[in-house]
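*Asks:* Task: produce atomic coordinates for the following.
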Amino acid sequence: MSERDRFERLRLIRSPRIGPVSYRQLLARFGSAGEALRAIPDLAARGGGKASVADAGAVEREIAATRALGARYLLMGDVDYPVLLDQMEGAPPALIVRGDVGLAAKACIAMVGARNASAAACRFARSLAQDLGQRGAVVVSGLARGIDTEAHRGSIDSGTIGVIASGIDIVFPPENRDLQAQVGNQGLLVTEHPPGVQPLARHFPARNRIIAGLALGTVVVEAAPKSGSLITARLAGEAGREVMAVPGSPLDPRAQGCNSLIREGAILIQNGADIMEAIGGFDPRMVRQGSFDFIGEPVSSDVAERERTAVIALLGPAAVAVDEVIRLSGLSPAVVQTVLLELELAGGLERQAGGRVSLR
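*Replies:* Modelled structure (predicted):
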């Protein structure tokens, strides 16, 4: 991949309304990011709106700032882009990383849990992370308070990956400043956001998909119902990864999430041996290498107005599966995906988890 192509791909990623799905579709249809950038205004016009592309100067400044921080980019299609993450729905087209990228190629286990974790859970998480490190595994977590912090502390010497919901130069929570620096120096620090981006609430669910995507399985140590940790576990399960949980007292609300996961089929975990046994049947060599040739959703270069009208008529503010739109419309997947892409670029469509879409 030439430097020019890398620059244009990053510019495409940073353009308004370009998400992971539309990024893949545009590359699949036009063959290069440069051609895709030139086509965006016309595609948006067909969708009934206007669209602009990222300013080249702004992208150049982002690249300079990233390099000044001692970080670098991993673009989808790079040979060292994490293979397991590539399999996740909505995997980020670009990562900014600092540290040892080779850690992501090892057997990774995600460990997540409550921010207001009990002292006993924190102690157990730290011990469990140490145990996993001694068994050759790399621990992935989110550098949050509580369980995340202890998971990183327990695995910092053996290998840990911290995924953050902000720019790589931003520390959150502030008390983890030294720990985040240590992860970047001794382990691997990962984000999908440019330098300077603050950790907004909407960034955390997106961060969770990266945590789940990097790992063969996710362990929840302590979590209340409806917590972010359970989102990570759900994403792991949807991706076909192992979901594991540490049981807790039914009298402690912080254990209800884990106990519910176990009741629903998650593997009960008591030590590192249990985790390694759970992931023992997963062979990473069986994972496809799809991103290297940018296999994307089928798109068409020509859509009749009656076809566009038929697709739009099936959409509304309530999310619907794209497969359902294809079935009800009777149109080819290529035509439906093209109409959705045009609407998205025009600002009229929102993509949601599980391959669903809705009108804005």
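
*Asks:* For the rest of this, base every contact and every neighbour count on C-alpha atoms.
*Replies:* Noted.

*Asks:* What is the neighbour count of Ala304?
*Replies:* Applying other CA atoms under 10 Å, we find 9 other residues in the vicinity of Ala304.

*Asks:* Can you give me the distance of it to Ala313?
*Replies:* 14 Å (CA to CA, to the nearest Å).

*Asks:* Repeat that for Asp78.
*Replies:* Applying CA to CA to Asp78 and Ala313 gives a distance of 39 Å.

*Asks:* Touching, Lys50 and Ala346? I think so.
*Replies:* Yes - using CA atoms under 8 Å, Lys50 is in contact with Ala346, at 5.4 Å.

*Asks:* who's more crowded, those two?
*Replies:* The residue with more neighbours, out of Lys50 and Ala346, is Ala346; 24 against 15, by other CA under 10 Å.

*Asks:* need the contact list for the more buried one.
*Replies:* Residues near Ala346 by CA atoms under 8 Å, 6 or more residues apart in numbering: 43-45, 47-51.

*Asks:* what do you get for Val246?
*Replies:* Contacts of Val246 (CA under 8 Å, 6+ apart): 219-222, 258-259, 268-270.

*Asks:* Ala144 now?
*Replies:* Ala144 neighbours (CA under 8 Å, 6+ apart): 115, 172-173.

*Asks:* okay, how far is it across stretch 70-88, tip to tip?
*Replies:* The first residue of stretch 70-88 is 27 Å away from its last residue (CA to CA).

*Asks:* Check what contacts that stretch and list those residues.
*Replies:* 6, 10, 66, 91-99, 101-102, 104-105, 209-210, 213-216, 239, 284, 287-294.

*Asks:* What residues of that stretch count as buried?
*Replies:* For stretch 70-88, burial by neighbour count (16 or more other CA atoms under 10 Å) applies to 71, 73-77, 81-88.

*Asks:* before we go on, could you also do this sequence so I can check it against the first one:
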Amino acid sequence: MPLSDEQRLTWLQLLRSENVGPATFRDLINHFRSAAAALEALPDLIARGGAAGNIRIASREMAEREMALAEKANACFIGMGEPDYPPALRSIDYPPPLVCVTGNPGILTQNAVAIVGSRNASINGMRLAGRFASGLGAAGYAIVSGLARGIDTGAHKGSLNTGTIAVFAGGVDVVFPEENEALAADITGNGGAIVSEMPMGWKPRSKDFPRRNRLVSGIAHGLVVVEAARRSGSLISARLANEAGRPVYAVPGSPLDPRHEGTNWLIKQGATLVTEADDVVRDLADSVPPAGNAFWSGEAEDEAGDLPVASADHARQAVLGALGPEPVEVDDIIRFTGATSGEVQLVLIELDLAGRLERHGGNRVSLIQAP
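*Replies:* Predicted structure coming up:
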């Protein structure tokens, strides 16, 4: 489903509006059939959701400025239904509707393996990351990592000649750490790509890195952890990969080295022990590549039909009565309230836009309690 220039612009405008994350974006498009129609409905939806303050709706001018910045940086926005969107990323819970890409977008459709690990990597860890990346690249896999110091850097350098994908926690035009600016240029100059879901010019914050890790594990068909402390972002990536049904591989190390505590722990928890790239290649040969998303219909030319454009008071009160601080499945809300799926969906959209709803895995939601 290639997007027109106008659709791409309205998608970006909707996505950059406050409280519109991937899940809310998906529900808005599925309900109103287009980003343009959803944008028109936003003010009323926010008001009915009971927002405590003003909720920012991105202007068309803001979206146009970001598009211009992307064009200046030789970047492009790829929508979820478009051919160059990473196929495996579509299968995670609430995939990003748009990703911004510099370099070679075509590499995003290639089967990929993520390699992650400690920023404070050992010399042998760096050597192993490069060896795994080189071997997997020779077997036809693109290598995905986060361009961080240490293992990430070793993985990217080891796969420059075969294809590597760097996922940023900030905008694609903001290289972090700055010491890897030359490496980022080498990646895009050698047929690789840089990917982000964050706005152009966005400087990464600490809370943006778990979101980056979600994309790293989501793009890949499997994830290799080379070195990791017991508490590290690499273990977050491993958890996210496991939740998405991706195999997790770990390289064992000395129990005396804290840089191996995380990888050894992963093996105890059931991660596959690997010592060379061929171990990963053989295991992935029997796996089915993840693709598709059952919760996405995309933009459609037809009208919303019998879907409500405004929630009824009785439906809103019934849904609020069914919600609490504990996550519940949306299907259970529909059964409990007796409301139609369209009515429930619209009330949840209103609450989400008002900042009163929290999304959880497994299509579950909970109500955010007032402070």
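
*Asks:* follow-up on the earlier one: which of the contacts of Ala144 of the first structure map to contacts in the second structure?
*Replies:* By both residues aligned by TM-score structural alignment, their matches' CA atoms under 8 Å, the contacts of Ala144 of the first structure still in contact after alignment to the second structure are 115, 172-173.

*Asks:* From those, pick the one nearest Pro16 of the first structure.
*Replies:* Comparing these against Pro16 of the first structure with CA to CA places Phe172 closest, at 25.8 Å.

*Asks:* ok, the counterpart of the closest one in the second structure to Gly321 of the second structure distance?
*Replies:* Matched by TM-score structural alignment, Phe172 of the first structure corresponds to Phe176 in the second structure. As for Phe176 of the second structure, its distance to Gly321 of the second structure is 45 Å (criterion: CA to CA).

*Asks:* where do the helices sit along the second structure?
*Replies:* Remark: helices assigned in the second structure by DSSP state H are 5-15, 22-32, 35-49, 60-72, 123-138, 151-158, 181-189, 209-219, 233-243, 261-268, 277-284, 313-322, 330-337, 341-353.

*Asks:* Ok, which of those comes nearest Val172 of the second structure?
*Replies:* Closest approach to Val172 of the second structure among the helices of the second structure is made by helix 60-72 (8.7 Å; CA to CA).

*Asks:* how about the closest one, which residues of the first structure does it hit?
*Replies:* With TM-score structural alignment as the criterion, helix 60-72 of the second structure aligns to 56-68.

*Asks:* in that stretch, what's buried?
*Replies:* 59, 62-63, 65-66.

*Asks:* again with stretch 129-145 of the first structure
*Replies:* So for stretch 129-145 of the first structure, counting by 16+ other CA under 10 Å, buried means 129-133, 137-145.

*Asks:* cool, stretch 145-161 of the first structure as well?
*Replies:* Within stretch 145-161 of the first structure, the residues that count as buried by 16+ other CA under 10 Å are 145-156, 158-161.

*Asks:* How many residues are close by the residue mapped onto Glu18 of the second structure from the first structure?
*Replies:* Matched to the first structure by TM-score structural alignment, Glu18 of the second structure sits across from Pro16. Pro16 of the first structure: 14 surrounding residues under other CA under 10 Å.

*Asks:* cool, and Ala28 of the first structure?
*Replies:* Ala28 of the first structure sits with 19 neighbouring residues when counted by other CA under 10 Å.

*Asks:* Run through the residues that contact the counterpart of Leu345 of the first structure in the second structure.
*Replies:* Applying TM-score structural alignment, one finds that Leu345 of the first structure aligns to Leu353 in the second structure. Leu353 of the second structure makes contacts with 18-20, 24, 45-46, 49, 51, 55, as judged by CA under 8 Å, 6+ apart.

*Asks:* please redo it, this time with the cut-off set to 7 Å
*Replies:* Residues in contact with Leu353 of the second structure (CA atoms under 7 Å, 6 or more residues apart in numbering) are 19-20, 46, 49.

*Asks:* and the two most separated of these?
*Replies:* Greatest spatial distance in the contacts of Leu353 of the second structure: Val20 and Gly49, 13.5 Å, computed using CA to CA.

*Asks:* Please work out which of the helices of the second structure is packed deepest.
*Replies:* Highest mean neighbour count among the helices of the second structure (mean count of other CA atoms under 10 Å): helix 151-158, with a mean of 27.

*Asks:* The first structure: matching residues for that one?
*Replies:* So helix 151-158 of the second structure sits over residues 147-154 in the first structure, by TM-score structural alignment.

*Asks:* average distance between that stretch and the second structure?
*Replies:* For stretch 147-154 of the first structure, the mean deviation from the second structure after alignment is 0.5 Å (mean CA distance after the TM-score superposition for the first structure).

*Asks:* Who are the contact partners of Ile326 of the first structure?
*Replies:* When contacts are counted by CA under 7 Å, 6+ apart, Ile326 of the first structure touches 332-333, 336.

*Asks:* For it, give its distance to Thr338 of the first structure.
*Replies:* Counting by CA to CA - Ile326 of the first structure and Thr338 of the first structure are separated by 12 Å.

*Asks:* ok, now Ala278 of the first structure?
*Replies:* Using CA to CA, Ala278 of the first structure is found at 41 Å from Thr338 of the first structure.

*Asks:* ok, now which ones touch the counterpart of Ala117 of the first structure in the second structure?
*Replies:* With TM-score structural alignment as the criterion, Ala117 of the first structure lines up with Ala121 in the second structure. Counting by CA under 7 Å, 6+ apart, Ala121 of the second structure touches 150-151, 227.

*Asks:* is it possible to export the residues you listed to CSV including distance to Ala41 of the second structure?
*Replies:* Listed next are these as CSV, based on distance: CA to CA, whole Å:
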residue, distance to Ala41 of the second structure
Gly150, 47
Ile151, 46
Glu227, 48
